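Novice: just coords:
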């Protein structure tokens, strides 16, 4: 994912919440709504990358069952 600087999980989640609020308000034009949707998809992907990374770290740290 090409971003100038990778957002933290918290920053991406906060911006995603703002995007959702704007879309739910319904006051954006169709073009604005499409741009917001695309940004929301990008932010959701960033959040998912963070969560997947955390899941891998937890799995690696978890003791193996014998």
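Specialist: That came through fine. This structure is a prediction, so every number in the text was calculated from the model and none was measured.

Novice: going by C-alpha atoms from here, please, whenever you check contacts or count neighbours.
Specialist: OK.

Novice: run the chain-centre distance for the longest helix anywhere in the chain.
Specialist: Ordering each helix of the chain by length in residues (DSSP state H) puts helix 30-61 first. Between the mean C-alpha location of helix 30-61 and the chain-wide mean there is a distance of 3 Å, by C-alpha atoms, centre = their mean, to the nearest Å.

Novice: another one to put next to it:
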């Protein structure tokens, strides 16, 4: 599934709202819970990817700065 972080987060929030109402049959509740976990995993993976990119950029910038000072 190719969705942006914002789309996955929005979908996750909608699932949580649906689950919190408690007005859905058990089978639907289980299905929504499963959907929620899928969107949560997408968000977590995209956050991890962003964190790794930021760390890489920071390391590259630090190395450039130190190399410029030598």
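Specialist: It's in. Note that the coordinates shown come from a computational prediction; the quantities given were computed from them, not determined experimentally.

Novice: once they're superposed, tell me the TM-score.
Specialist: TM-score of the superposed chains, computed with TM-score structural alignment, normalised by the length of structure 1, equals 0.87; 61 aligned residues with a C-alpha RMSD of 1.2 Å.

Novice: now do the contacts for residue 36 of structure 2.
Specialist: Residues near residue 36 of structure 2 by C-alpha atoms under 8 Å, 6 or more residues apart in numbering: 11, 12, 15, 16.

Novice: which of the residues you listed are buried?
Specialist: Buried members of the contacts of residue 36 of structure 2, scored by 16 or more other C-alpha atoms under 10 Å, are 11, 12, 15.

Novice: closest to residue 48 of structure 2 out of the contacts of residue 36 of structure 2?
Specialist: residue 12 (17.4 Å; C-alpha to C-alpha).

Novice: okay, which residue is most central for structure 2?
Specialist: Residue closest to the mean C-alpha point of structure 2, counted by C-alpha atoms, centre = their mean, is residue 43 at 1.2 Å.

Novice: for the contacts of residue 36 of structure 2, give me TSV that also has secondary structure and distance to residue 53 of structure 2.
Specialist: TSV is the format used below for the contacts of residue 36 of structure 2 (DSSP: H, G, I helix; E, B strand; the rest coil; distance: C-alpha to C-alpha, whole Å):
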residue	secondary structure	distance to residue 53 of structure 2
11	helix	25
12	helix	24
15	helix	29
16	helix	29
